[in-house]
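Peer 1: this is a predicted model, with the sequence first.
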Amino acid sequence: MIKSMTGYGLAGFEDDNFIVSVEVKTLNSKFLDLSIRSPRQFSEKEFDIRNLVSGVLERGKVNISIDFANKKGAELPVSINEDLFHSFYQKYQSLALHVGADSPDLFKLALQSPSVISNVVEKTSGVEEWEAVKNVLIEALEHCNAFREDEGEVLGRKFKENLGVIRQGLDRIIIEDPIRKSRIRDRIKNNFKEWLEENSFDANRFEQELIYYFEKVDITEEIVRLGTHLDYFEKNLEDEFNQGKKLGFISQEIGREINTIGSKANDASIQKHVIVMKDELEKIKEQALNIL
């Protein structure tokens, strides 16, 4: 069964300690193109997240959004050196008393002193926090994968509809091909009948040239190969393994046979069917790009 690369998954979790929400969105891509938006404390878990994603979704353009809140109370986003703050405050207070100055802004002055407040703390996640996030992430990935499978079923039905139209065109070409050959034969006979009667000509050589010409315009092999390619394409729709690239290659072969039939037949009635078949094939090629 084929699987689409377009998917969406959402999962959440809440208990007395944490609130976790994970959203997964995927589009088509030749490789695994992963983009992660998560709190700083889970930045060191990118490798683990990538392994989890590749194990479920395999490839595609994947956007993951992780929201996490700790109900126990968040730590300050900055680091305050309390000992240094006290030292500055006491020193400023001593100087103010020494000169007899008012000291209403000593707290603010000490807090703004060098190295009292450091940069944002790069907090790392604990085991319990990561386990909560990981479980929700796995659930969201599974929802996304199920979405992809559902989309794949829809695409599979659409592919079979497109193949059905191409088969109808092929069936019509099979019926009209003998008529085309008869028409060519009659045209040649009528055009050259009088000329052959009036001129000395090697009839055997002429017959050989006609056989060579009919081989050039014969489309029997292309018809057989096209039918084989259509059967092979449909067979691969039921395969359990990733079929996106293979279906793309088969589509190219189908297109090659359709184009050859159109050029070799050189017939208006057959060309009408070829145009319809090519239109359906373009739809297949476009959708095949979205198959995993």
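Peer 2: Yes, it's here. Numbers count the residues shown, from 1 in each chain.
Peer 1: use CA for all of it now, contacts and neighbours both
Peer 2: Noted.
Peer 1: dump the residue contacts of residue 118.
Peer 2: With contact taken as C-alpha atoms under 8 Å, 6 or more residues apart in numbering, residue 118 is in contact with 78, 79, 80, 81.
Peer 1: which residues of the stretch 51-200 of the chain fall in strands?
Peer 2: When assigned using DSSP state E, counting those that start in this stretch, the strands of the stretch 51-200 of the chain occupy the ranges 60-70, 78-80, 117-120.
Peer 1: helices or strands next to the longest one in the packing?
Peer 2: Packing partners of strand 60-70 (3 or more C-alpha pairs under 8 Å, 6 or more residues apart in numbering; DSSP states H and E): strand 18-27, strand 32-37.
Peer 1: what residues sit buried inside that strand?
Peer 2: Using 16 or more other C-alpha atoms under 10 Å as the test for burial, strand 60-70 gives 60, 61, 62, 63, 64, 65, 66, 68.
Peer 1: not counting stretch 283-292 itself, show me its contacts.
Peer 2: Judged by C-alpha under 8 Å, 6+ apart, the contacts made with stretch 283-292 from elsewhere in the structure are 2-6, 27-29, 59-60, 152, 155, 159, 162, 242-245, 247-248, 251.
Peer 1: from those, which land in helices?
Peer 2: Assignment to helices by DSSP state H places the following of the contacts of stretch 283-292 there: 152, 155, 159, 162, 244, 245, 247, 248, 251.
Peer 1: residue 66 touches residue 39, doesn't it?
Peer 2: Yes. Taking contacts as C-alpha atoms under 8 Å, residue 66 lies within contact range of residue 39: 7.2 Å.
Peer 1: surely residue 169 touches residue 276?
Peer 2: Yes. With contacts defined as C-alpha under 8 Å, residue 169 counts as touching residue 276 at a distance of 7.4 Å.
Peer 1: which one's more surrounded, those two?
Peer 2: Remark: of residue 169 and residue 276, residue 169 carries more neighbours, 18 against 14, as counted by other C-alpha atoms under 10 Å.
Peer 1: what's the closest non-adjacent residue to the more buried one?
Peer 2: Nearest in space to residue 169, with sequence neighbours left out and distances taken as C-alpha to C-alpha, 6 or more residues apart in numbering, is residue 273 at 5.2 Å.
Peer 1: also this one, for the comparison:
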Amino acid sequence: MKKDSFPFGPGVTSMTGFGRSEKTFPGLSISVEIRTVNNRHCDIGMKLPRDLGPIEGEIRERIRARLVRGRISVLIIVSRDAANEETLKLDNEAAQVCYQKLVELNRTINAPGDVTLGQLLHFSDLFAKQTQRELTDELRRQALETLDAALDDIIEMRRREGVSLAEDLLARIENITASRIEIEKLAVEQPKMQMQKLQERLQQLTDVEALDPGRLEQEAAMMADRLDVTEECVRLDSHCDAFLKTLKGSDPVGKRLGFLLQELNREANTIGSKSAVAEISHLVVNLKEEIEKVREQVQNLV
């Protein structure tokens, strides 16, 4: 089937990708960056501001549900406008102490008048700048909205990468199928060729007339059974069909394809062990090389 007409399913997704989103809200902006590389499991590393700490678990679950597999690095930055970033907080205890000291000073030096608020305001240490760092329902909604947009971005990229990888897999599966067909053709003649070689060797060692035809027929039947690769070729074909069917599915394909490759490699090894013809041996080598190339590519898929 041609690559451009193959109906790749949504499960064909690469584990490598990058996604970013930045959104501006009243008084603040939020940016989210997500990077993913290959990993057998879902390994999430996050850097986020302290005020989003209470929803870290929710963020992780949302990422895990949508990206499924890979080593995932997430960076979330919340930037607030200066007017909304800091507030002044009065140190009440320090203000009381300062007031008492001013009253005592007035008494000591017999200063006219009472202590005023204006006098207290000269003590700048009574006020401390306080940064707003509270998780509100609105901030939670804004953070998750920005996260979802970044996830949409990386999923789109991973999908494109996945389809590109899968197109190469199609070509490899076609090569495997072509080798299997050639092996089947040669395997039909393999017992005859081996029997002919056996007869030639026996003729060199024994008087031709002394050879037992019945024994030769029995040996030929046993040889044909030992060298028969029909079942292995049928299973190879079945695994290739299952491989293509998996590429059309909606579920993540990586682990399923990895299992099928193990089965393909098992059949190739069995065919190789039964090979008594150089041409078949060469085809088996080609077969295993293609399977290995497919395996390397499949490791990149979710």
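Peer 2: Yep, it's here. As the structure is a computational prediction, the values presented were derived from the model and not from experiment.
Peer 1: my guess is the residue nearest to residue 169 of the first structure is in a strand, correct?
Peer 2: No. The assignment for residue 273 of the first structure (DSSP: H, G, I helix; E, B strand; the rest coil) gives helix, which keeps it out of a strand.
Peer 1: aligned partner of it in the second structure?
Peer 2: Taking TM-score structural alignment for the superposition, residue 273 of the first structure sits opposite residue 283 in the second structure.
Peer 1: equivalent analysis for residue 152 of the first structure, please.
Peer 2: When the second structure is aligned by TM-score structural alignment, the residue opposite residue 152 of the first structure is residue 162.
Peer 1: now swap in residue 213 of the first structure and tell me
Peer 2: With TM-score structural alignment as the criterion, the equivalent of residue 213 of the first structure in the second structure is residue 223.
Peer 1: could you check how far that match is from residue 278 of the second structure?
Peer 2: Here the criterion is C-alpha to C-alpha, to the nearest Å. By it, residue 223 of the second structure lies 17 Å from residue 278 of the second structure.
Peer 1: returning to that earlier point: can you lay out the strands of the stretch 51-200 of the first structure as JSON lines showing distance to residue 184 of the first structure?
Peer 2: Compiled in JSON lines, those are given as follows (distance: least, C-alpha to C-alpha, whole Å):
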{"stretch": "strand 60-70", "distance to residue 184 of the first structure": "51"}
{"stretch": "strand 78-80", "distance to residue 184 of the first structure": "88"}
{"stretch": "strand 117-120", "distance to residue 184 of the first structure": "84"}
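Peer 1: which of the ones you listed sits closest to residue 186 of the first structure?
Peer 2: The minimum distance between residue 186 of the first structure and those falls on strand 60-70, with 56.7 Å, by C-alpha to C-alpha.
Peer 1: mean deviation, the closest one versus the second structure?
Peer 2: Average distance, strand 60-70 of the first structure versus aligned residues of the second structure after superposition (mean C-alpha distance after the TM-score superposition for the first structure): 1.4 Å.
Peer 1: against the second structure, where does that strand fall?
Peer 2: Structural correspondence for strand 60-70 of the first structure: residues 70-80 of the second structure, per TM-score structural alignment.
Peer 1: distance from that stretch to the middle of the chain?
Peer 2: Distance, stretch centre to chain centre, for stretch 70-80 of the second structure: 18 Å (C-alpha atoms, centre = their mean, to the nearest Å).
Peer 1: I would like the residues contacting that stretch, please.
Peer 2: When contacts are defined by C-alpha under 8 Å, 6+ apart, stretch 70-80 of the second structure is touched by residues 15-16, 27-49, 302.
Peer 1: and those, which of them are buried?
Peer 2: Buried members of those, counted by 16+ other C-alpha under 10 Å: 15-16, 28-39, 42-44, 302.
Peer 1: residues in the second structure aligned with stretch 29-46 of the first structure?
Peer 2: In the comparison with the second structure, stretch 29-46 of the first structure aligns to the range 39-56 (TM-score structural alignment).
Peer 1: quick one: end-to-end length of the matching stretch, please.
Peer 2: End-to-end distance of stretch 39-56 of the second structure: 22 Å, with C-alpha to C-alpha as the criterion.
Peer 1: cool, and stretch 269-282 of the second structure?
Peer 2: With C-alpha to C-alpha as the measure, the first residue of stretch 269-282 of the second structure is 13 Å from its last.
Peer 1: which one in the first structure is aligned with residue 133 of the second structure?
Peer 2: In the first structure, the residue matched to residue 133 of the second structure (TM-score structural alignment) is residue 123.
Peer 1: make that residue 18 of the second structure, sorry
Peer 2: Matched across to the first structure, residue 18 of the second structure falls on residue 8, judged by TM-score structural alignment.
Peer 1: helix, strand or coil for that match?
Peer 2: Secondary structure of residue 8 of the first structure, reduced to three states by three-state DSSP: strand.
Peer 1: what is the burial count for it?
Peer 2: Residue 8 of the first structure is surrounded by 21 other residues when neighbours are defined as other C-alpha under 10 Å.
Peer 1: please report the distance of it from residue 95 of the first structure.
Peer 2: When C-alpha to C-alpha is the yardstick, residue 8 of the first structure and residue 95 of the first structure sit 64 Å from each other.
Peer 1: and the nearest residue to residue 271 of the first structure once chain neighbours are set aside, how far is that from residue 191 of the first structure?
Peer 2: Counting by C-alpha to C-alpha, 6+ apart, the nearest residue to residue 271 of the first structure once its immediate chain neighbours are dropped is residue 262, at 5.7 Å. Between residue 262 of the first structure and residue 191 of the first structure the distance, using C-alpha to C-alpha, works out to 24 Å.
Peer 1: of those two, which one has the most company?
Peer 2: Taking residue 262 of the first structure and residue 191 together and counting by other C-alpha under 10 Å, residue 262 has the greater number of neighbours (18 against 10).
Peer 1: in terms of helices and strands, where is the more buried one?
Peer 2: Using DSSP states H and E, residue 262 of the first structure sits in helix 244-265.
Peer 1: work out the gap between that helix and the centre of the chain.
Peer 2: Between the centre of helix 244-265 of the first structure and the centre of its host chain there is 22 Å, according to C-alpha atoms, centre = their mean.
Peer 1: what does it contact?
Peer 2: 2, 216-219, 222-223, 225-226, 229-230, 232-233, 236, 270-271, 274, 277-278, 281, 284-285, 288-292.
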